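K.L.:
Just a sequence and a predicted model for now, questions to come.
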Amino acid sequence: MIKIYWDKDKISMLTDQIDAVEHKHWALQLFLSLKDNLDICISGKRIRCKGVVVNGNVSHSFSSDSRLHFSIIIGPASDMASQLEKIIKSEDYYIFDNPDIVEAQNLAYELVHNNELDAYHSLISRLYDCLGINEQVKIYDDRIKELLRYIECCNCDVQSISTFADKVALSPSRLSHLFREQTGMPLKSYIQFHQMQKAFLALLNGENITKAAMLANFDTPSHFAAVTKRMMGMPASLFLKDSVFLKVYDV
């Protein structure tokens, strides 16, 4: 099964169908087992635990081995990413395996038969508690805040850094430098993350892969498929089979 929760600053997934070869992406990623320990390889090291957050741009591979688990791809410019980066610092990963995690596992298991968004929010709240972080809004430079609003509301017809730079009255190089300084990731990578969000929202609304890729301004459907494989560990086509998409916020 695949159940995807499309949140404003995170993509959460409950599934037993992940089989991701070694890869890396700029987003942080959280993995939570529902019962047995996870078995994940991070930077060539095999890790067994109930919960782990993999730092951005760190190589990792993971197979669910037909066992359900819950994972979150965390928006790189989100408050959650900002707080976790302070905990993880320069380490490749952070294991959270305290006694409270059992309740988080139980809440995650409830999602198997419960599509109510309140159940999802309860799990996210418990995960925040397990990680020792709070739900808060990160404060950015006004120009970066303006940029993030432009990107969130754009229709993806123009995705060039120079176009966004004009909108916030900065040179492309200065904007790229400032964005990376404030978020820790390249602006080009963030724009691609946003495109993937748009494409999956199109899939959620019933479009096929070709139309979804076009609406999100990917070069080709295969480009969209490659980004999806890298970011989520599964081919885009798999999300069209036995999948449940749930919007956590209104777009």
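P.N.:
Arrived safely, thanks for sending.
K.L.:
CA only for contacts and neighbour counts going forward, please
P.N.:
OK.
K.L.:
Now do the contacts for Gln105.
P.N.:
Leu32, Ser33, Leu34, Lys35 (Cα atoms under 8 Å, 6 or more residues apart in numbering).
K.L.:
and what of Asp36?
P.N.:
Here Asp36 is in contact with Lys50 (Cα under 8 Å, 6+ apart).
K.L.:
Got another one to weigh against that:
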Amino acid sequence: MTRRDSQGSPTDPANTEDSVQRSGTAPARYQGDYVAWTGGCLFIGSGGGAVAPHSHYAIQLVIGAPSGLQVQSGHRGPSIACHGALVPSRAVHSIDVSSCDWSAVLFIEPETQEGRALSARMGGQVEFLSEEMLAGVVPALEQAWRLTRTAEAVQGAAQALVSSLSRTIPHVPSDPRVLAAIEHLRAQDGNTLALEDVAAVVHLSPSRFRHVFVEETGMPLRTYQLWRRLLKAWEILMRGDNLASAAHAAGFADSAHLSRTCRTMFGLAPSAMQMKGPLSERMRAPSS
């Protein structure tokens, strides 16, 4: 039986008894990096084991390389060996990466252009991806992570992977009013602003601004601000700061609030992952 916390969310997958029971031994702690962009993010690393059945808000794309990934749809469905899988928003599923050399888990905001296209492609069902479907883009992602070792390279490779599956071209906001609003939001240092306040900054009515912002970014203002706060929290964790410091700096009430939000969006808490990938190590390296 899946253990749950006081909020009804699954406990940290890296530490659950489910992981030990499925693999027979405790898996190596998951270690890696986090990269985010508007409407999406990526966890990439090695180690980890089986994650108990759970669901979350974001669409999930999981890759296990070079092989060994197991994905289960539903609470009692069969565990399917695959190279990758697309999981719809709110769909119950579990994954096991214990036999993978490395794995990547991408989360896509369902209301973005890419998210809507992927939702239409899946039709509410988990889609299992073959090696042929991922040829080319997965090696490029690994090279960006292991060799190039920059967040920009990893982000580009991850977005190319999402684009290849969604058959969309990444959209970058270009409306000067939305760009001004985004710049204003970035200056708030983790504080969440009301739609009316942001609309006033760019001299639009709340209703008009809501429409323009969703059209340009693919998500409501509230969701966009949450993505930005989560991005800031994980970037702070990659620098080596503790969970409490990251939560405070990103505008969360405390570390428990940050953990609950991460579980809701991604199905895992920050404590399930050690930030010890090549991007994190490079970020922490002293300047020459």
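P.N.:
That came through fine. Keep in mind the model is a prediction, meaning the values are calculated, not measured.
K.L.:
Quick check on the contacts of Gln105 of the first structure: which are buried?
P.N.:
By neighbour count, with 16 or more other Cα atoms under 10 Å, the contacts of Gln105 of the first structure hold Leu32, Ser33, Leu34 as buried.
K.L.:
Quick one: those as TSV, columns for secondary structure and distance to Ser64 of the first structure too.
P.N.:
Output for these, formatted as TSV (DSSP: H, G, I helix; E, B strand; the rest coil; distance: Cα to Cα, whole Å):
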residue	secondary structure	distance to Ser64 of the first structure
Leu32	strand	11
Ser33	strand	9
Leu34	coil	11
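K.L.:
out of the residues you listed, who's nearest Leu131 of the first structure?
P.N.:
Leu32 (11.9 Å; Cα to Cα).
K.L.:
Now which residue in the second structure aligns to that closest one?
P.N.:
Counting by TM-score structural alignment, Leu32 of the first structure corresponds to Ile63 in the second structure.
K.L.:
For Val154 of the second structure, see how far away that match is.
P.N.:
From Ile63 of the second structure across to Val154 of the second structure, the span is 14 Å (Cα to Cα, to the nearest Å).
K.L.:
ok, the equivalent of Gln159 of the first structure over in the second structure - contacts?
P.N.:
In the second structure, Gln159 of the first structure lines up with Leu193, judged by TM-score structural alignment. In this structure, Leu193 of the second structure makes contact with Leu185, judged by Cα under 8 Å, 6+ apart.
K.L.:
element containing Leu193 of the second structure, please.
P.N.:
Assigned by DSSP states H and E, Leu193 of the second structure belongs to no helix or strand.
K.L.:
What of Leu246 of the first structure?
P.N.:
strand 243-247.
K.L.:
go on, Leu179 of the second structure?
P.N.:
Using DSSP H and E, Leu179 of the second structure falls in helix 176-186.
K.L.:
Comparing the helix or strand following that helix with the first structure, how large is the average distance?
P.N.:
Sequence-wise, the next helix or strand downstream of helix 176-186 of the second structure (DSSP H and E) is helix 195-201. By mean Cα distance after the TM-score superposition for the first structure, the fitted helix 195-201 of the second structure averages 2.5 Å away from its aligned residues in the first structure.
K.L.:
and helix 195-201 of the second structure, which residues are buried?
P.N.:
Buried residues in helix 195-201 of the second structure, defined by neighbour count with 16+ other Cα under 10 Å: Leu195, Val198, Ala199.
K.L.:
Show me how far it is from its chain's centre.
P.N.:
Helix 195-201 of the second structure sits 28 Å away from the centroid of its parent chain (Cα atoms, centre = their mean, to the nearest Å).
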